[in-house]
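J.: Have a look; sequence and predicted model below, questions after that.
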Amino acid sequence: MLECNVVVLKNCFRLCVIYRPPPSRTNKLKNSTFFEEWSEFLDRLVVTPEELVITGDLNFHLDNKNNCDTRKFQETLRDHGLVQHVRGPTHNHGHTLDVVITRENSLILKTVPSVQDPSLCDRKGNPSGDHLALFSALEISKPPRERKEVTYRKLRNISTDDIIHDLVNSEIFQNQERPLEDLVNLYSTELSSILDKHAPLISKNLILRPNTEWYTDDLRVAKRNRRKAERRMRKTKLTIHRQMFRESCITTNQLLIKCKKDYFSSKISEIGHDQKQLHRLTNDLMGNKREIFLPEHEDDKLLADKFCEFFVGKISIIRDSLSTTNTSSSDSNPMRADIKFEEISGTTQKDLIIKTNSDYELVSRAISGRSFGYFIGSFIGGPLVDKLGNYCDLMIAISLDGAAIATIIAPYSSNVGMLGVLLVIGGTFEGVINIAGQKLILNLWKRKATGPLHILHFGFGMGSFIVPQIANPFLAVLAPSLDITNASSINGTKSPFVIDPVTVTATTTNNTIAVIFLKESKIESAYLIVSIIVASLSVVFFLYQFCNRTTVYTHVHVPGEIKESNFRKAVKLVDPATCADGNRCFGVQIFLLIFLYFFNAVGGERMYSKFIRSYAIDKHKFSGDDGSLINTTFWICFAIGRLTGLLTGRFIPVRILIVIEASGVLVTAILLEIFARENDLALWVLTCPMGFFLSQLFPTGIGWGDFHVEFTGIAITFALMGGALGGVSYLWVLGYLYEYQGYDMFLHQLVFYGGCMMFFTIIMTIVGIKHGGRFERDTERHTDENAVELDELDEDITCINDEA
């Protein structure tokens, strides 16, 4: 139903348009329900003071007087003082379905409604519709056409000689030594008076008419033929003439649609890529008026000054924010716990674009080479640590020096290929450092290694936070209005002073533009400082290796028949039985559980850290700043969890600790699913425990594995590969679900992840309790060996006594 008040000058009436769908099994509508609602509607409507006009399609056969529904409908109208004016069939099947209802004594209808064929057509011009049209005149005035007052000057009628004469004789050329403000006022008043003299303002009232540029001559002829056919049909009332009129209507409608379509298509083609003109054309099509609404003001000059102050201030704010953005390290995440010296490449990404004459895409590909190198280092580091376990300090020292050298050379790369190779080398050294460092912690602390492992990973995050702060003072600052994103080649000229701007010519395929730097890039110094810090750390590990090494390899001659072949040594190196005291079945179980554990632990961590900001913005409508803030909150709690792990790993057994952490993740995920789908506060609050528990899963998993088997370099590599595969898999799956199934799939996937973590943790706990820890098995073995030695000593003493 549509109900509205129509006001034309002093005339006012209420128009109601009603449609009642016919009852069916699908809509389950009943006539009794309609009559109840119809009576309530009329009770409310008849008490209004305005004239009433009710029209629409009620789907009652009002021509059938014997129909009970028809009688009931007519009785309802009489009870409310209303009358239905339509006489004759309004449907092509010969029934009266449409109505025009007014008050009994109303004079708003000037003529009785007449039924005519409207010859309606669809978008393609084909006949459509099964209802006839109702025509009736109302006793209301025709609304006047809209008028608009415009002011203009006849500038073309100005005589050039006369206006030059008046300008020369004006006070502008006679008083040139006045103050600046007086001269400005003089120019304004004199020029305005001269212009008013030669081209005074003229006001005119215009009648606003609709745009009919699409109205062609062919359409005019078609409409003339249609009117001729209509007059002939009304005069003769023959069926053949009625059919001719209908065909004429169809032809005219098809031509009308074609004319409008061709006109607006040509307009859009002429506009091309001009979005402003396209937006204006769209507004015209939608009937939007081009009106400018200004704030209330008394003086136009004061209003113009306010606008000027606003935009000048806005430009200053934008420039300040762009300068701050150029000097900040927004490309890095200060709480990532997997990068140390390599973090500088992300912070200096824009400067590397300048150094390598490239763009964001190419430099991003080069930086991604660090991950490829990390995989290489993981594969190399595992066998190296197992083969040369006594030289872990030396491996770390050499890797630190190698990474420092690659870091120093990186900013001097002349092309992206060289930069990518250096970053791959640095990533390779990083992978070796990761495995060797964790193996050192496990060897030093043994069954109490869980706490120190948390501190180790916390240190990675601290390095990721410190490195961007070192690089910030040396980054280039681009002029606020310029950007180098689309530059295909950049040739820079260095200035001898830091404070001088640097002019860079950015050559594109179409034109050449000048790019101005407020401060030139000196990232070579930043890379050098980071490299010196990294290389200085290697000195400590060299000292540990050569001055404080307590274990020395001794070469014992082994008979040839029991020497192991190189192939057997390689097989033994990767054999799970090597880590599990010869129990291959137990070793395979631990390796499989460790792989699945890290697959889910790292996958869940990457999933939450990468999607929490997007989910907060997309689902909860956070602003960009709030989304970044909740992401930062997650990483802060993540770092706090790593630091807290030092105490929890010290005083809580690793078997219990891993269950507590997995339970915390599952409970937090369930609470997020229940409360955080619509509640912003719940999302903020529950993000903190999620970051806290997620941070401890990785180091605790390493500690749990070393508690049950000897966690060799191959075992650490196996865990890292599981984590890498899990991170990729979780992000791919959630990316697809998030895109095609909705934003809530983030929380659903989080609950699934928490359930998987709890499931595998329980299985790991059962397997661990069944077989016991390796330190417990070592204690039992030593006890058995001591018991055997005591038995042998007792036998010797007995033999001596017997001989005596």
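T.: Okay, I see it. Numbers count the residues shown, from 1 in each chain.
J.: hey, let's count contacts and neighbours off CA atoms from now on
T.: Fine.
J.: And the helices in the stretch 201-350 of the chain, which stretches?
T.: 217-236, 239-271, 275-286, 300-327, 343-347, 349-356 (DSSP state H, counting those that start in this stretch).
J.: G723 is in contact with F598, isn't it?
T.: Yes: G723 lies in contact with F598 (CA atoms under 8 Å); the separation is 4.7 Å.
J.: about what we covered before: out of the helices of the stretch 201-350 of the chain, nearest to E181?
T.: helix 300-327 (14.8 Å; CA to CA).
J.: for comparison:
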Amino acid sequence: MLVVHGFHGVCAASFETAAIADIALVWKQKAGPYLQAMQFAFSVGAIISPLVAEPFLAKTITFPANFEPIVSNISTLVPQYLKHTVKFTDKLAVQEEITGNISVTDIGESLIYIPYSVTALLCLLSASFFVATFSFYGSVYENLNDVSACEITSHRNRYFISKRMKYTFTMLLASALLLYVVSQNSFTGFLMSFLVSERKWSKAMGSVASSVFWITFGIGRLSGIVIIKFISMSSMILIFSSTCLSGAVIFLLAVIFDQVILEWMSIGVIGFGMSVLFGLPFLWLSKNVCTLTGKMASIFFIFHCVGTMGVPILVRYLIDKVSQMWFIYSNIFLSFSMFATFVIAIVSFNFMKRVHNRSEKANIMLKVEGGN
């Protein structure tokens, strides 16, 4: 199982890297809405997949804590009305937890092979689309040779910064993406635990809170398809990253002053702020710095993977050993660092662009005067 999941991770990362690079290459300056649409499709899949798997998981039932359910035939201990809705076997799954006077136990076996089979069929269908596209149209990169000389000249002139500065901006944006991914993974991974352990919410409320995050996350990605047509990518990056930071600060204040309604609102604000930030660094790089190839996208994903392997472990250690509040502190720190990195990249580029434009105007004036 570990080998299969590892192989799946490699293939999934390769797929996403190629998809992002292809969209940026095909649509160029118009890639914004299409990349946001692809990210929205990811969100839809994240929302639907648990619903697909849930009917095939083992059912749960509650017993009094002083009741011993480990017996040879569990069906004899189940209330009559449950026998009509749950299919029981003669063996009982491992007892999950005992809380207060209630014992929650899994009954029966999970038919997990069914959702896995559905996933396999969807992956096969997705692959068939790529095979069909390649068979009819060939490689996107090979077709670049068909563009006119005028288009090539215009494409090259669009990027005025030096090769060294291209590497610098690539590293800055990759670092910002790392901070974003780590922030999102830490928030979604530890939110339920924090609300139940620190805020004493019920698990049902914690589950609803997670749903609120993902709903606003999906709404944000859907709205991003439209928003990106009306405002610049730089403005969009700053607006959504500052929204993410503001939501984290509001969440801290809500917890300190015990304002439950404000906590719900802040979770939604954070979800909306995080929604579109994953695809924007790729688009900004393609528009202002260099052509987004598979190699460049891979650099971003390397940063992404390194961050998700290490930082959540550190956050978990701080939460367990120091204080549960480090869930919020780490989220604020990561959001602020991400926002600051975006600001540095955008302000630096705009300054260099202004200097370049002045230099270009001066050269034009010299040529005009020389011609006279």
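T.: That came through fine. Keep in mind it's a predicted model, so treat the numbers as computed, not measured.
J.: Need the helices of the stretch 201-350 of structure 1 in CSV (columns: mean neighbour count and distance to N583 of structure 1).
T.: Shown next, in CSV, are the helices of the stretch 201-350 of structure 1 (neighbours: other CA atoms under 10 Å; distance: least, CA to CA, whole Å):
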stretch, mean neighbour count, distance to N583 of structure 1
helix 217-236, 15, 94
helix 239-271, 16, 77
helix 275-286, 13, 73
helix 300-327, 13, 57
helix 343-347, 24, 42
helix 349-356, 22, 50
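J.: SS state for L134 of structure 1?
T.: Following DSSP: H, G, I helix; E, B strand; the rest coil, the label given to L134 of structure 1 is strand.
J.: swap in D106 of structure 2?
T.: Judged by three-state DSSP, the three-state class of D106 of structure 2 is strand.
J.: Identify the spatial nearest neighbour of it, chain neighbours not counted.
T.: Of all residues not flanking D106 of structure 2 in the chain, T60 sits nearest, at 4.5 Å (CA to CA, 6 or more residues apart in numbering).
J.: and for stretch 442-454 of structure 1, what span of structure 2 is it aligned with?
T.: Using TM-score structural alignment, stretch 442-454 of structure 1 corresponds to residues 24-36 of structure 2.
J.: Next, the buried residues of that stretch.
T.: 24-25, 28, 30-33, 35-36 (16 or more other CA atoms under 10 Å).
J.: Among those residues, list the two that are farthest apart in space.
T.: L25 and Q36, at 14.8 Å, using CA to CA across these.
J.: In three-state terms, label the residue nearest to M274 of structure 2 when sequence neighbours are not counted for me.
T.: Computed as CA to CA, 6+ apart, the closest residue to M274 of structure 2 that is not its neighbour in sequence is C244, at 5.9 Å. With three-state DSSP as the basis, the three-state label of C244 of structure 2 is helix.
J.: burial of the aligned residue in structure 1 for C244 of structure 2, as a residue count?
T.: Alignment note (TM-score structural alignment): C244 of structure 2 maps to V665 of structure 1. Each residue near V665 of structure 1 was counted by other CA atoms under 10 Å, and the total is 26.
J.: Now do the contacts for V665 of structure 1.
T.: Going by CA atoms under 8 Å, 6 or more residues apart in numbering, V665 of structure 1 touches 690, 693-694, 754.
J.: likewise K619 of structure 1?
T.: Counting by CA under 8 Å, 6+ apart, K619 of structure 1 touches 743-744.
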